[in-house]
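In: sharing a model that was predicted from the sequence below.
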Amino acid sequence: MSCKVSASVLSADMLNLKAEIDKLCSSGVDMLHFDVMDGVFVNNITFGLPVLEQVRKASDITLDVHLMITDPLKYIGAFADAGADIITFHAESESNISETIKAIKDHGVKASLSVRPSTPVEVVYPYLNELDMVLIMTVEPGFGGQSFIPETLEKIRLLKKTISEIGCCTDIEVDGGINDKTAVLVKEAGANILVSGSYLFTAEKMRDAVNKIKDETRC
């Protein structure tokens, strides 16, 4: 399974977002990871629908939208209409998981479920046949630039094993503290979509950073 890099817009220069998106696309990034935080589910507030709509106009790259909000079901239609290609919501949110997955699918968007580092990965197992992707948070959700939590590797391994046993094709995405070193670890554990922010945007040459994440070891 080929590895993909999803670049976190959270680390971009928002005053020059169009130029940042162009730079990402020309550097071989596969997706843009768009973190939506409501200040309730996590202690931070980030982007909303108007910004996503403008990003969609600026590029046809896959938009990987991560809803860190209390009631994602309420907003699925709006984010789908704004241009999301993938919508991830949290198992810890207040929305019914099955209903939220169905709403995402009904809007023609890929559905993804995420868990915090402290949440057992087993909570996603009943939904694997319905999901296109599972996002394992490798830091606590809410802020960029955090250090990778090594204990999350076992969750990736367990999830990969279960996906193989079931025989489904669910992608495993990881988000938090991903650089050329931690990329090796999460890929060996079974992840195939890697979200990276600070590492990419602080790199002297972004394309080299993308290639290191993708090519350091096989997925």
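Out: Nice, I can see it.
In: could you use CA atoms for every contact and neighbour count after this?
Out: Will do.
In: longest helix in the protein, by residue count?
Out: Ranked by residue count under DSSP state H, the longest helix found in the chain is helix 152-166.
In: quick one, strands of this protein?
Out: Assigned by DSSP state E, the strands in the chain fall at 4-8, 31-37, 62-68, 86-90, 110-115, 133-137, 171-175, 193-196.
In: so what secondary structure elements neighbour the longest helix of the chain?
Out: If you count contacts as 3 or more CA pairs under 8 Å, 6 or more residues apart in numbering; DSSP states H and E, helix 152-166 packs onto strand 133-137, helix 180-189.
In: of all the ones you listed, which one is nearest residue 208?
Out: helix 180-189 (10.1 Å; CA to CA).
In: for that closest one, buried residues please.
Out: By 16 or more other CA atoms under 10 Å, the buried positions in helix 180-189 come out as 180, 182, 183, 184, 186, 187, 188, 189.
In: residues touching it, excluding its own?
Out: Helix 180-189 has contacts (CA atoms under 8 Å, 6 or more residues apart in numbering) with 148, 153-154, 156-157, 160, 174, 194, 209, 212-214, 216-219.
In: filter those residues down to the buried ones.
Out: 148, 153, 156, 157, 160, 174, 194, 209, 212, 213, 214, 219.
In: take a look at this one as well, against the first:
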Amino acid sequence: MVKPKIAPSMLSSDFANLASEAERMLRCGADWLHMDIMDGYVGYSGSRHIWIATSWSQILLITVEPLGKAGASGFTFHVEASKDNWKELVQLIKSKGMTPGVSLKPGTPIEDVYPLLEDENPVELVLVMTVEPGFGGQKFMPEMMDKVRTLRKKYPSLDIEVDGGLGPSTIDMAASAGANCIVAGSSVFGASDPAQVITLLRKSVEDSQKTN
């Protein structure tokens, strides 16, 4: 059984107080902190252009080393931006002590990540985007749960992450489909009691794992 992991998205935090926001989320029970890196290529946010969950091939290779040095535990890249160099990228991520993951946008077929999972040096996490990358606060796309179900059936021990529109009203759909890593931004940072929301998200994953 894969461990539930709750990752507040720093895209929804107070950018002027990132350190204190990160510490607050960890005190509230977060397992990971999810940070998005903007490149203006796979996704773009005009108002918050320094953050998003993607980078393209040249930027990816430049970004990995400083993030590893800064203490990042994982590095997830978009499959759409790395079709020509993903093997080199996975090797580089691991060499910097980070866990490699791959993300895919809503319109990308799930089959595009299979080669990265079945390689002799595979990625260890798949992030299924449940919104288009680039903007916080978007509406959750329930049809993306078919991808999660397919992945969970094919790879029972895989970390499967979902990102976009996750909160108390949508977590059960994601958890029952088989997601165990939950990225949540505005639903956590905008809550009067973030710890309560994080606990609720974790409990939904745990309860779904008991019944599936």
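Out: Received, thanks. Here the structure is a predicted model, which means the values were calculated and not measured.
In: hang on, the earlier thing: relative to residue 34 of structure 1, which of the helices and strands packed on helix 152-166 of structure 1 is closest?
Out: Closest among those, using CA to CA: strand 133-137, at 13.3 Å.
In: which residues in structure 2 does that closest one match up with?
Out: Aligned by TM-score structural alignment, strand 133-137 of structure 1 corresponds to residues 125-129 of structure 2.
In: how much distance is there from that stretch to the middle of the chain?
Out: How far stretch 125-129 of structure 2 lies from its chain's middle: 6 Å, per CA atoms, centre = their mean, to the nearest Å.
In: what is the burial count for residue 111 of structure 1?
Out: Here the number of neighbours of residue 111 of structure 1 (other CA atoms under 10 Å) works out to 21.
In: what's the match for it in structure 2?
Out: Matched to structure 2 by TM-score structural alignment, residue 111 of structure 1 sits across from residue 100.
In: and the strands of structure 1, which is most packed in?
Out: By mean neighbour count, with neighbours taken as mean count of other CA atoms under 10 Å, strand 193-196 ranks first of those at a mean of 28.
In: what residues in structure 2 pair up with that one?
Out: Aligned by TM-score structural alignment, strand 193-196 of structure 1 falls on residues 181-184 of structure 2.
In: mean deviation, that stretch versus structure 1?
Out: Average distance, stretch 181-184 of structure 2 versus aligned residues of structure 1 after superposition (mean CA distance after the TM-score superposition for structure 1): 0.2 Å.
In: contact partners of that stretch?
Out: Applying CA under 8 Å, 6+ apart, the contact partners of stretch 181-184 of structure 2 are 4-9, 34, 159-167, 201.
In: biggest helix in structure 2 by residues?
Out: Longest helix of structure 2, by residue count under DSSP H: helix 194-211.
In: which other helices and strands contact that helix?
Out: The contact analysis (3+ CA pairs under 8 Å, 6+ apart) places helix 194-211 of structure 2 against strand 5-8, helix 171-177, helix 186-189.
In: what sits against the closest residue in space to residue 1 of structure 1 that isn't next to it in sequence?
Out: Distance criterion CA to CA, 6 or more residues apart in numbering; nearest residue to residue 1 of structure 1, sequence neighbours excluded, is residue 219 at 6.1 Å. Listed by CA under 8 Å, 6+ apart, the contact set of residue 219 of structure 1 reads 1, 2, 3, 187, 188, 190, 191, 192.
In: same thing with residue 92 of structure 1?
Out: Taking CA under 8 Å, 6+ apart, we find residue 92 of structure 1 in contact with 115, 116.
In: counterpart of it over in structure 2?
Out: In structure 2, residue 92 of structure 1 lands on residue 80 (TM-score structural alignment).
In: ok, residue 129 of structure 2 to residue 25 of structure 2 distance?
Out: When distance is defined by CA to CA, to the nearest Å, residue 129 of structure 2 is 22 Å away from residue 25 of structure 2.
In: repeat for residue 180 of structure 2
Out: To residue 25 of structure 2, residue 180 of structure 2 is 18 Å away according to CA to CA.
In: who has more neighbours out of the two?
Out: Regarding residue 180 of structure 2 and residue 25, a neighbour count based on other CA under 10 Å identifies residue 180 as having more, with 29 against 23.
In: so the more buried one touches residue 158, yeah?
Out: No: applying CA atoms under 8 Å as the test, residue 180 of structure 2 and residue 158 come out as separate, 9.0 Å apart.
In: common neighbours of the two, please.
Out: By CA under 8 Å, 6+ apart, the residues touching both residue 180 of structure 2 and residue 158 are residue 2.
In: still on that earlier bit, out of the strands of structure 1, which is closest to residue 165 of structure 1?
Out: With CA to CA as the measure, strand 171-175 is the member of these nearest residue 165 of structure 1 (14.2 Å).
In: mean per-residue distance, the closest one to structure 2?
Out: Relative to structure 2, strand 171-175 of structure 1 is 0.5 Å off (mean CA distance after the TM-score superposition for structure 1).
In: read off where that strand ends up in structure 2.
Out: Going by TM-score structural alignment, strand 171-175 of structure 1 sits over residues 159-163 in structure 2.
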